[in-house]
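[1] heads up, no residue letters with this:
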């Protein structure tokens, strides 16, 4: 019995730590959106990861509710906070994105409440037992969770082509990896196969993102190379004009 209590306590502690890390994960886009507000443009940042994270968070909130699906209130609390933060990020993204990107994000975003409402209603109306609900919602959470962890890879092609990680947020990739690692541990201690698969895949995908980041960390983005060239041309022009003025001044002085 003592061992059982110790195991429950250990799992609870891991879950609380996982909550803290998940909170850090949901806060990790803040530096990105500070840049977006400063630039008044989203530039090449993608809004897809935030829509996928919103869907993922809402499904895990439902999954963790004791009376609805499973007794995983720690999962519900952290994802409830995540849901609010993702909505804030998406609003900022929509304000500063161009028409084409805004249209794409709005179309994706419109699917989130439809999917969530359908999942809740179908499970509450047509599925009577909690284990069966956990199986159905958990399976959907696996898909959404893997989608969330894989979403930042949408920028992967740009990173490889540009050989630069300028538009690949390190904080997001790093917290994805740590978050997946801790929640996988939590799932193993409670034998929650749905949490384990989703977050195990998340840890693996997060590791892939970190490897990509390390590979192209020292790369210079083409737009920065162009800016450097332009600055060099401007400096060359200024230098040429300055030298010409000096020659004219010397010529006038000698006369």
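    That came through fine. Since the model is a prediction, treat every value here as computed from it, not as a measurement. Residues are numbered from 1 along each chain as shown.
[2] make it CA atoms for all contacts and neighbour counts henceforth
    Noted.
[3] wait, residue 182 sits on residue 12?
    No: with contact defined as C-alpha atoms under 8 Å, residue 182 does not reach residue 12; the gap is 11.9 Å.
[4] who has more neighbours, those two?
    Neighbours were counted for residue 182 and for residue 12 using other C-alpha atoms under 10 Å; residue 182 has more, 23 against 16.
[5] one more to weigh against that first structure:
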């Protein structure tokens, strides 16, 4: 009896705790949203994670609706849908035209077309446990994408050596939430919940480690220098300026103002192809220039015919065939 009571209590306890932490996760971006509102600009920030999270909430609501005794899943994901929709709306108000267009495209393609497509396909093609299994694997895939979405900022952190755009509060909350929901999945024997949450714990810890490393690097430079050197080579303004330039120039480096992370992959492939073409062009030019060098010709001729013939190959043929009398006339 005691074991049975504990088995019933643990899923409820982890589910309630997961609801509380997940609610905090949904509120974690509030400082970012407030900063966007105060600056009247969303430049340097991405809405991709909000769209992915919204889609994940929609899918989990559908999954929990099909699975019995999943009221705790329905409640928190329904709240998440409402909060994330508010975030996306505020982002759209203050985003640039490119970011706004991209955000709307992702929202329509992911949260409307894709979700409705999954809804109809699973209802028409599957039934019973098969429908739940297919939907469960879809939930696994997009839950992993939500946990991995903030990893896109690691590239910017490494490049700029600044953690300004790395939301550590969101990372900590996501990691704690993943750990709690992993326990919920284990005690409810639901692998579709435990698998992505376990990966979410690993993703979160990795990103927090990166934050700590670069946070220490940014803070450890200034006090280590003597006072008369700090005035000349203080690195803090340079790092701040570099981070600001990276945010302002993200339209050229990161796709659509930091919001087009998927499009950035295609852009990088195009850039790689351009670099390869440039390298090939340089190789062709070098190949055209190299045979014109007399030293190269002499060495090649010396290896094949001897040093005497090498000198002859350098002298143009029309000079060799000029008669001696004509040469004397030219000298005079």
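    All right, it came through fine. Bear in mind the structure is a predicted one, so any value in this text is a computation, not a measurement.
[6] now the TM-score, please.
    Here the TM-score for the pair of chains, by TM-score structural alignment, normalised by the length of structure 1, is 0.83; 225 aligned residues with a C-alpha RMSD of 1.9 Å.
[7] quick one: what's aligned to residue 173 of structure 2 in structure 1?
    By TM-score structural alignment, residue 173 of structure 2 lines up with residue 175 in structure 1.
[8] check contacts around that match.
    Going by C-alpha atoms under 8 Å, 6 or more residues apart in numbering, residue 175 of structure 1 touches 21-22, 24-25, 28, 206.
[9] tell me which helix or strand it sits in.
    Residue 175 of structure 1 is part of helix 170-190, with elements assigned from DSSP states H and E.
[10] what comes up buried for that helix?
    170-187, 189 (16 or more other C-alpha atoms under 10 Å).
[11] mind reading off the mean deviation between it and structure 2?
    By mean C-alpha distance after the TM-score superposition for structure 1, the fitted helix 170-190 of structure 1 averages 0.7 Å away from its aligned residues in structure 2.
[12] now whichever helix or strand comes after that helix on structure 2. Mean distance?
    Where DSSP H and E defines the elements, the next helix or strand beyond helix 170-190 of structure 1 is helix 193-216. Its aligned residues in structure 2 lie a mean 0.9 Å from helix 193-216 of structure 1 after superposition (mean C-alpha distance after the TM-score superposition for structure 1).
[13] contact partners of helix 193-216 of structure 1?
    Identification of contacts with helix 193-216 of structure 1 by C-alpha under 8 Å, 6+ apart yields 138-139, 141-143, 145-146, 149-150, 153, 159-160, 163-165, 168, 170, 173-181, 183-185, 187-188.
[14] in structure 2, what stretch matches that helix?
    Mapped onto structure 2 using TM-score structural alignment, helix 193-216 of structure 1 covers residues 191-214.
[15] may I see the buried residues of that stretch?
    Buried residues in stretch 191-214 of structure 2, counted by 16+ other C-alpha under 10 Å: 192-201, 203-205, 207-208, 211, 214.
[16] what's the span of stretch 28-47 of structure 2, first residue to last?
    Using C-alpha to C-alpha, to the nearest Å, one end of stretch 28-47 of structure 2 lies 14 Å from the other.
[17] ignoring the adjacent residues along the chain, who's closest to residue 222 of structure 1?
    Nearest residue to residue 222 of structure 1, sequence neighbours excluded (C-alpha to C-alpha, 6 or more residues apart in numbering): residue 162, at 6.4 Å.
[18] measure residue 11 of structure 2 to residue 21 of structure 2 for me?
    Counting by C-alpha to C-alpha, the separation of residue 11 of structure 2 from residue 21 of structure 2 is 15 Å.
[19] equivalent analysis for residue 33 of structure 2, please.
    Distance check for residue 33 of structure 2 against residue 21 of structure 2: by C-alpha to C-alpha, it reads 19 Å.
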